[in-house]
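Peer 1: Build me a model from this:
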Amino acid sequence: MAQIVGETAGGRPIHEVRLSNGTLSVRLLSYGATVRDLRLSGVGHPLVLGYDDVADYAREVPYMGAIVGRVANRIGDGTAEIAGETCRFDLNEGAMQTLHGGKDGTGRRLWRIEEESDTHVVFADTLPDGHMGFPGTLDVRVRYALDGGTLEIEISAETDAPTLCNFASHCYFNLSGQQSIDDHLLTIDADRFQDIDARKIPLGPPVPVEGTSFDLRTPAVPPWGVDHNFCLADTRRAPREVLRLAAGGVEMRIATSEPGLQVYDGGGIEVAQGLGIEGRAYGPRAGLALEPQAWVDAANQGMRVQVDLFPGETYRALSRFAFARAG
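Peer 2: Purely as a prediction, here's the structure:
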């Protein structure tokens, strides 16, 4: 059963839900619908980054483990056209663009618990019309479920007016328990990526990975400075395996319905000693963020089909994170 483990700055209780099936165990928070801790049987360290103190999730901004939206990633200049109207969104990144739905995006909100069992939980949130500048009241749910060595994350949403919708799980993975991800080998089934400017907004249409450090079709250490979207498809589709990550005798495979996969090497992470899980400190490249989602700034980059949501439709994103001990 969910237990109160802290409270928001406004005094509302934050609950933790623990799921376990003998192979995987996961601790989740109602704040941000966050994956707080993830363990694989027989492995003596957590596989994700997180905080020991629940209050740090509200104080810090790396979005560790949260579900981010209503539009994950960046919207250039914080503006887009919706239903013929120019909408302006909260400029929460350098006063230049909108990141992860604005300062009150779902990664920084308290979600409701609608269902729970030993192996699954459903969190829900309602974003009102006009929230962070987005039209439409949006009802969103995320279902976490364990199946053997797999954590399945299904996100669904419905709106009462035309809007934009693109949610993502924002976990930072470290499979070996070492101080950095430099011992990890990453493989991504993508032949294109979005090249970006200094603001991390795409420069134009996707470009080939061939001949760049972002060609990860064969195993390689995650490139330094990567904070890019890898283009898996033009639209959502049935989930298929797109990624393999291996380190420290553990491997993870991701299958997803999403057309893109944002990869961030955690170069900006700075978490002091005593604040991380089990008192750990996290520095640059302490974890690798792997975020299945739509392409960056899709509404302004000619890929509206990925992010438009209309009344009567259901947005649904399904990703499976499968873990195993190597060998």
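
Peer 1: make it CA atoms for all contacts and neighbour counts henceforth
Peer 2: Fine.

Peer 1: Residue 72: neighbour count?
Peer 2: For residue 72, the neighbour count with other CA atoms under 10 Å is 30.

Peer 1: That one against residue 101, yeah?
Peer 2: Yes: taking CA atoms under 8 Å as the definition, residue 72 is a contact partner of residue 101 at 6.2 Å.

Peer 1: this one next, for a side-by-side:
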Amino acid sequence: MAHRDENEIVTCSSGGVLLETLAAGARVRRLRVEAGTGPREVVLGHREVAEYAAAGDHMGATVGRFANRIAAARLELGGRSYPLSANENGNTLHGGKEGFGSRVWTVESWTPDRVEYTLTSPDGDQGFPGAVHATSAYQVHPDGVELELRATCDAPTVVSLTNHAYFNLAGGGSVDDHVLTVPADSYTPTDDLLVPTGDVAPVAGTALDLRAPTRIGTAVRRPDDDALAAPRGIDHNLVPRDTGLRVVAVLEVPDLRLTVRSDAPGLQVYTGNFLDGSTRGLDGAPIRQGDGLCLEPQDFPNTPNTPAFGSSELLPGQTWLRRIRWTFEPLVAGAPVPAGS
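Peer 2: All right, here's what the predicted structure looks like:
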């Protein structure tokens, strides 16, 4: 039966994968998988629901109505200009002050290996036109988790949803020694407020050239790349090759590999630059800068105001759909082994 309870922890599992989610933000609270040396917690989370709102880090949440940034908190759509909720340096980040990640969603259905959350956002919510009905569904598989994000509307609007999980495949500490590969030849440069300039530039010669396996700590500490100064590390939208559901990122530690697949055009790579130790994780330890890595499939930031980036418009009668898959492989001495072995 559909219900809403912001404190309820919904647990789903399959094989060696266990997922805990919360209706508060339709968020991932805990994700445990099999690494080469045994079970491992692989995402950051907080102990209490109230900590998520206080932290403001969007940890594990389904974010929207429009993920990432919209410049000057203003939307141009259908010949009209809509002032939006400004919540970061005069811009709109992840849907505004009360974006989807801060709402209590409804548990629409729940089985041992799947949970589906729904949310209705009214016309004018955070300034956005049109009412939106959104769905965030998590399907647990023996080798990972598949997310399906959907939305419909009753008037023209814009939609881009994603998940804001912070990964740490080592189970704790810094992600500096994680190795990241992103098959992207280009990215969208940003201004000092982290809003895309409207250009698409090659990653070659920058810290964002992650086409070959790259140690995260090496990438974020490149002294010759001014693009890392404002975000204090990597907080950029990369443009993975190809379209449709394909590999957009691979993250590794010696005994575990995560492969991220999505049909989104962009991928925000965020190295947890603004985590400051003021909040604590599920284990009670402070969550510090660089303790987690976000890999957020998305439409390009500020697409609604940047025609060159395409369109994020959703019309009545259409269904917006995005798929994200997290696949985990236990490794032994750098080689994959069958799950459960």
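
Peer 1: Mind checking the TM-score on these two?
Peer 2: Here the TM-score for the pair of chains, by TM-score structural alignment, normalised by the length of structure 1, is 0.92; 316 aligned residues with a CA RMSD of 1.9 Å.

Peer 1: what's the counterpart of residue 217 of structure 1 in structure 2?
Peer 2: By TM-score structural alignment, residue 217 of structure 1 lines up with residue 211 in structure 2.

Peer 1: the longest helix in structure 2 is where?
Peer 2: In structure 2, taking DSSP state H as the definition, the longest helix is helix 49-55.

Peer 1: re earlier: any idea how far the match of residue 217 of structure 1 lies from residue 267 of structure 2?
Peer 2: Distance from residue 211 of structure 2 to residue 267 of structure 2, counting by CA to CA, to the nearest Å: 13 Å.

Peer 1: Compare the two (neighbour count), which wins?
Peer 2: More crowded of residue 211 of structure 2 and residue 267, by other CA under 10 Å: residue 267, with 26 against 16.

Peer 1: counterpart of the longest helix of structure 2 in structure 1, which residues?
Peer 2: Using TM-score structural alignment, helix 49-55 of structure 2 corresponds to residues 54-60 of structure 1.

Peer 1: again with stretch 24-34 of structure 2
Peer 2: The alignment of stretch 24-34 of structure 2 onto structure 1 (TM-score structural alignment) spans residues 31-41.

Peer 1: Buried by neighbour count: which residues of that stretch qualify?
Peer 2: For stretch 31-41 of structure 1, a neighbour-count test (16 or more other CA atoms under 10 Å) marks 31-40 as buried.

Peer 1: so which of the residues you listed comes closest to residue 82 of structure 1?
Peer 2: Taking CA to CA as the measure, residue 82 of structure 1 sits nearest to residue 32 out of the buried residues of stretch 31-41 of structure 1, at 26.1 Å.

Peer 1: isn't the closest one right up against residue 111?
Peer 2: Yes: using CA under 8 Å, residue 32 of structure 1 is in contact with residue 111, at 6.6 Å.

Peer 1: Next, find the distance separating residue 111 of structure 1 from residue 28 of structure 1.
Peer 2: Going from residue 111 of structure 1 to residue 28 of structure 1 by CA to CA gives 11 Å.

Peer 1: What's the match for residue 266 of structure 1 in structure 2?
Peer 2: So, by TM-score structural alignment, residue 266 of structure 1 is matched to residue 272.

Peer 1: Now do the contacts for its match.
Peer 2: By CA atoms under 8 Å, 6 or more residues apart in numbering, the residues touching residue 272 of structure 2 are 166, 289-294.

Peer 1: Taking those residues together, which two end up most distant?
Peer 2: 289 and 294 (12.5 Å).

Peer 1: Between the two, tell me which one has more neighbours.
Peer 2: residue 294 (21 against 18).

Peer 1: Quick check: the more buried one is in a strand.
Peer 2: Yes: the assignment for residue 294 of structure 2 is a strand, going by DSSP: H, G, I helix; E, B strand; the rest coil.

Peer 1: what lines up against it once you look at structure 1?
Peer 2: Aligned partner of residue 294 of structure 2 by TM-score structural alignment: residue 289.

Peer 1: Wait, its match touches residue 172, no?
Peer 2: Yes: contact criterion CA under 8 Å: residue 289 of structure 1 and residue 172 qualify, at 4.2 Å.

Peer 1: Now whatever residue of structure 1 lines up with residue 135 of structure 2: closest residue in space, sequence neighbours ignored.
Peer 2: When structure 1 is aligned by TM-score structural alignment, residue 135 of structure 2 is paired with residue 141. Closest residue in space to residue 141 of structure 1, ignoring its immediate chain neighbours: residue 124 at 4.3 Å, by CA to CA, 6 or more residues apart in numbering.

Peer 1: Just confirm that neighbour is within a helix.
Peer 2: No: counting by three-state DSSP, one finds residue 124 of structure 1 to be strand, located in no helix.

Peer 1: just checking, it touches residue 144?
Peer 2: No: with contact defined as CA under 8 Å, residue 124 of structure 1 does not reach residue 144; the gap is 11.6 Å.

Peer 1: and the gap between residue 250 of structure 2 and residue 261 of structure 2?
Peer 2: In terms of CA to CA, residue 250 of structure 2 sits 9 Å off from residue 261 of structure 2.

Peer 1: for residue 144 of structure 2, same thing?
Peer 2: Applying CA to CA, the value for residue 144 of structure 2 to residue 261 of structure 2 is 11 Å.

Peer 1: So which of these two has more stuff around it?
Peer 2: Neighbour tally, residue 144 of structure 2 and residue 261, criterion other CA under 10 Å: the higher count belongs to residue 144, 25 against 20.

Peer 1: can you list residues touching both of residue 144 and residue 261 of structure 2?
Peer 2: Common contacts of residue 144 of structure 2 and residue 261, defined by CA under 8 Å, 6+ apart, comprise 325-326.

Peer 1: which residues touch the residue nearest to residue 40 of structure 1 when sequence neighbours are not counted?
Peer 2: Of all residues beyond its chain neighbours, the one nearest residue 40 of structure 1 is residue 24 (4.8 Å), with distances taken as CA to CA, 6+ apart. By CA under 8 Å, 6+ apart, residue 24 of structure 1 lies in contact with 38-41, 146, 148-151.

Peer 1: Out of those, list just those in strands.
Peer 2: In this view, these that belong to strands under DSSP state E are 38-40, 146, 150-151.

Peer 1: before we move on, back to that, distance of the match of residue 294 of structure 2 from residue 135 of structure 1?
Peer 2: Residue 289 of structure 1 sits 29 Å away from residue 135 of structure 1, going by CA to CA.

Peer 1: Am I right that residue 204 of structure 1 is in a helix?
Peer 2: No: counting by three-state DSSP, residue 204 of structure 1 is not part of a helix but coil.
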